[in-house]
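A.B. asks: the following comprises the amino acid sequence and a computationally predicted model.
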Amino acid sequence: MPLRLTPTFRDVLAGADRPLIGMWLCTGSPVAAELCAGSGVDWLLIDMEHAPNTLPSVQLQLQVVAAYPVTTVVRVPFNDPVIIKQVLDTGAQNLLVPMVGTADEAGAAVSAVRYPPEGIRGVGSALARSGRWGRVAGYVSEASQHVSLLVQIESGDAVEHAAEIAAVEGVDGVLVGPADLAASMGLPGQQTHPDVLAAVRRVFAAVTAAGKKVGVNAFDPAAADAYLTDGAHFLSASADVTILARGSETLAARFIPAAPDGSTDTY
């Protein structure tokens, strides 16, 4: 009996009646991925750009998370057709391509996720998890239906091109990265600076006007609330490493007295 793949993030976003809340997976651990998959969040992102995730670890996390009612996105390290091809072959159905600054770069990402004649993706699904080793009927001819593509706007220059980027056919949504955006604006570490917030809202307006979905990273709860009010369709609110770091710090602060110099004595 032929197998069916899960709905893409594009499909899930189209059917959502509220903003979708997600989080990053940065540990590379399938145990952490499974813990987060059962948390109740709407979507997870396996990060290959700033986390120690490799092709085998990505595939393992995809397999573990598949048992749960959550959508998984994989962020590739950069806009490279070979890496994109390999990540798709692991079975990733939803990709996020970082640092997209122009419509041409967005078009290159679209080409990388599509088989010829629409794109340049190499055909190897019979050998890979993407088409479940030939068990998904018509995978090659219908592959674009099984893959959704998000691109990430992360610079001041990209903000200026947000409308053209969003208008590229095959781009299903745009995620704004305030951290790199702030740095590009000469405001490193100031993701909630008024100028950064204004730039994010400009992207929101441009992408929404193009009829596409728009999201944002917002680990600060107040910023997240504001972005949801501003019309974000999806939002990443934290990461596994962030929750572990802040939670362990809270535990230490609760039970270990601070030394006069502000440090803690763990002995």
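C.D. replies: Thanks, I have the structure now.
A.B. asks: contacts and neighbour counts: CA atoms only from here.
C.D. replies: Noted.
A.B. asks: would you map the strands across the stretch 151-267 of the chain?
C.D. replies: 173-176, 213-217, 234-239 (DSSP state E, counting those that start in this stretch).
A.B. asks: output the contacting helices and strands for the last one.
C.D. replies: Secondary structure elements in contact with strand 234-239, counted by 3 or more Cα pairs under 8 Å, 6 or more residues apart in numbering; DSSP states H and E, are strand 20-25, strand 213-217, helix 221-229.
A.B. asks: hang on, the earlier thing: out of the strands of the stretch 151-267 of the chain, deepest packed?
C.D. replies: strand 173-176 (a mean of 28; mean count of other Cα atoms under 10 Å).
A.B. asks: quick one: list the elements packing against that one.
C.D. replies: Strand 173-176 sits against strand 148-153, helix 194-209, strand 213-217, with contacts defined as 3+ Cα pairs under 8 Å, 6+ apart.
A.B. asks: mind checking the ones you listed for the one nearest to G134?
C.D. replies: Minimum separation from G134 across those (Cα to Cα) falls at strand 148-153, 20.2 Å.
A.B. asks: how far is the closest one from where the chain is centred?
C.D. replies: What separates the centre of strand 148-153 from the centre of its chain is 8 Å, taken as Cα atoms, centre = their mean, to the nearest Å.
A.B. asks: check it against this one:
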Amino acid sequence: MKQDFLRQKLTPAQRLYGLFCCSYSVQAAEAISQSGYDFLIFDGEHCPNTMPGLHAQLLALAPTTTASIVRVSELNQGLFKQYLDLGVHALMVPNVQSAQEAELAVQFMKYPPLGRRGVAGSVRGSAYGRRKLSLEQANAQVALIVQAESVEAIQNIQEITDVDGVDAVFFGPNDLAADMGYFGMPAQAEVRETIAAAIQQVRAAGKVAGVLAGEKDCAFYLDAGATVVALASEIGILVAGADALIERVRTQYETEQR
């Protein structure tokens, strides 16, 4: 799969569906990558993903058409370099609250003179030195997705969206809900309407909008204009399935024994 695969698909006209990957499991990534999702987001913010572990997960995706996104833990130039040199298709930056922070993320993504990215030779991102690209091609390979997850980010959404080099803005209902005083209530009406309005601002600027939305909230955000939707996490699916199975079995057979 070409490294610019996801960036070419990130358009306001094309809907993409994916999952967060929180288990840092090669087997889970390999299995899910064959399910037909457009992307998997490997979480480096809340989950203890190591670089070698992530490398193995990316290899598991390689034979498929499922693109890789890594959510970084913070605006850290060193981390950006390592993730980019691993050959990911996109980086997601959490809790971007201003145009200045978005501009810094772009700086870390781009080679000079547009940015500060260091040039590496024998790394996976360049096919171990075999892939020769022009500066323009190299700078256009990997997509940058910034997350808007706070009231401040919503207030600055126009300025963040307008930053050249930001390919998509992804909304996090859980953190935004907490910042708005609705901890644990991401489906609260005010939170949903706030995100929907911000999505429309992003779309009006010609950029791609994304969101974390469960199946029951998916239609609402699609109607608002979101085209990149993370539906769940693989751990969430595992836990829900495991809980439901044991509940059904115990309910059926323990009731029969009585």
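C.D. replies: Good, I have the coordinates. This one's a predicted model, so the numbers in the text were calculated from it and none came from an experiment.
A.B. asks: TM-score for these two?
C.D. replies: For this chain pair, the superposition-based TM-score is 0.93 by TM-score structural alignment, normalised by the length of the second structure; 253 aligned residues with a Cα RMSD of 1.7 Å.
A.B. asks: the strands of the stretch 151-267 of the first structure: which one's closest to G28 of the first structure?
C.D. replies: G28 of the first structure sits nearest to strand 234-239 of all these, at 11.8 Å, using Cα to Cα.
A.B. asks: find me the equivalent region of that closest one in the second structure.
C.D. replies: Using TM-score structural alignment, strand 234-239 of the first structure corresponds to residues 228-233 of the second structure.
A.B. asks: now do the matching stretch: distance to the chain's middle.
C.D. replies: Per Cα atoms, centre = their mean, the centroid offset for stretch 228-233 of the second structure relative to its chain is 8 Å.
A.B. asks: same check, this time on stretch 38-52 of the second structure
C.D. replies: Distance of stretch 38-52 of the second structure from its chain centroid, counting by Cα atoms, centre = their mean, is 10 Å.
A.B. asks: corresponding residues in the first structure for it?
C.D. replies: Using TM-score structural alignment, stretch 38-52 of the second structure pairs with 42-56 in the first structure.
A.B. asks: what distance separates the start and the end of that stretch?
C.D. replies: This stretch, stretch 42-56 of the first structure, spans 24 Å end to end (Cα to Cα, to the nearest Å).
A.B. asks: how about residues contacting it?
C.D. replies: Residues outside stretch 42-56 of the first structure that contact it (Cα atoms under 8 Å, 6 or more residues apart in numbering): 20-28, 36-37, 58, 70-78, 86-87, 90.
A.B. asks: which ones among the residues you listed map onto helices?
C.D. replies: Judged by DSSP state H, these include C36, A37, V58, Q86, V87 as members of helices.
A.B. asks: roughly how far does the second one sit from I84 of the first structure?
C.D. replies: When you say that, I think you mean A37 of the first structure. As judged by Cα to Cα, A37 of the first structure and I84 of the first structure stand 23 Å apart.
A.B. asks: more neighbours: which of the two?
C.D. replies: The neighbour count for A37 of the first structure versus I84, taken as other Cα atoms under 10 Å, is higher for A37 (26 against 23).
A.B. asks: residues contacting that one?
C.D. replies: L44, V65, Y68, P69, V70.
A.B. asks: tell me the one among these nearest to H233 of the first structure.
C.D. replies: Nearest to H233 of the first structure among the contacts of A37 of the first structure is L44, at 14.9 Å by Cα to Cα.
A.B. asks: where's the closest one, which helix or strand?
C.D. replies: L44 of the first structure is part of strand 43-47 when elements are defined by DSSP states H and E.
A.B. asks: and that strand, how far from the second structure on average?
C.D. replies: Once fitted to the second structure, strand 43-47 of the first structure is off its aligned match by 1.0 Å on average (mean Cα distance after the TM-score superposition for the first structure).
A.B. asks: can you tell me what part of the second structure stretch 163-181 of the first structure aligns to?
C.D. replies: Counting by TM-score structural alignment, stretch 163-181 of the first structure falls onto residues 158-176 of the second structure.
A.B. asks: what's in contact with that stretch?
C.D. replies: Everything outside stretch 158-176 of the second structure that qualifies as a contact, by Cα under 8 Å, 6+ apart, is 7, 10, 97-99, 102-103, 106, 143-151, 153, 183-187, 191-192, 195, 201-202, 205, 207-212, 228.
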